[in-house]
Every structure is written in C-alpha cells, then in structure tokens.
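>>> When you get a sec, could you give me coordinates for this:
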Amino acid sequence: MELDFEKNLGDTDRVIRIIIGALLIWPAIFHYISGGWATLAWVLGISQFIEAALSY
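Here you go, the predicted model:
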C-alpha cells in the first residue's frame, strides 16, 4: 500500500507552523508549565516543526 500525499504547504504556512511550534515548546523549556501539560506542549510543538519541515 502506497500513500501519495501531495505537498500542500506554502512558505507563509511553514513560518506560521514554526512560530506556533516555538510558542508551544517555549513554556515547557523554561518550566512555566510542567507535568502532562509540558509533555503535551512538547508533542504538539514538535509535530508542528515536523509538519513544517516535511511541508505536509
């Protein structure tokens, strides 16, 4: 089974996703949030970086 996804992300969308990812990870890095919220912020932030890098 092969999935053929077309890239659907422009430069503006990529920059917005990087900013959102940084804003999600920033409070976890500096310990403004902790526990499950920090883990959730890390997961969502990193997913935004991956989506920006892969353009999906």
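
>>> Every contact and neighbour count from this point should use C-alpha atoms.
OK.

>>> Quick check: L44 touching G21?
Yes - with contact defined as C-alpha atoms under 8 Å, L44 reaches G21; the gap is 7.1 Å.

>>> Also this sequence, please, to line up against the first:
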Amino acid sequence: MNLEFKRNLGNIDRAIRITIGFILLFLPAYIQMDTTWNWLFYILGIINIAEGTFAY
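The predicted structure follows:
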C-alpha cells in the first residue's frame, strides 16, 4: 500500500472515532436512560474522542 492511502485511511479512522465519541457522549441526553449507565457512556465517549484526536 502506498503511504498516501494509509494516511487517508488513518484520517477516516480518526474521524469515525471522534464522531462515535461525541455520539456516545451526548446519547444519554437524547435517550431517557437510567442514570446509573450515564457514566459508562461518558467514559466511552471521552476515550473515543481522545483516541481519535491523538492517534498517529
């Protein structure tokens, strides 16, 4: 594979991770969930945003 294809694939992966992170972060606000599960979605959302932002 050439380097440009790998770089583009990495950028797509980063964008997907950040998008999923924001969806998980704001999901409890849109769905009336039990409050005991909110922390799980917040942590997963923050982890995905951080992985997408700081990925190589």
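
>>> circling back to that earlier point, which of L44 and G21 of the first structure has more neighbours?
For L44 of the first structure and G21, the more surrounded residue by other C-alpha atoms under 10 Å is G21, and the numbers stand at 23 against 16.

>>> In contact with that one, which residues?
Counting by C-alpha atoms under 8 Å, 6 or more residues apart in numbering, G21 of the first structure touches 44-49.

>>> Identify the residue of the second structure aligned to it.
Matched to the second structure by TM-score structural alignment, G21 of the first structure sits across from G21.

>>> ok, and the closest non-adjacent residue to its match?
Computed as C-alpha to C-alpha, 6 or more residues apart in numbering, the closest residue to G21 of the second structure that is not its neighbour in sequence is G45, at 3.9 Å.

>>> try I18 of the first structure
Nearest residue to I18 of the first structure in three dimensions, chain neighbours excluded: F49, at 5.6 Å (C-alpha to C-alpha, 6+ apart).
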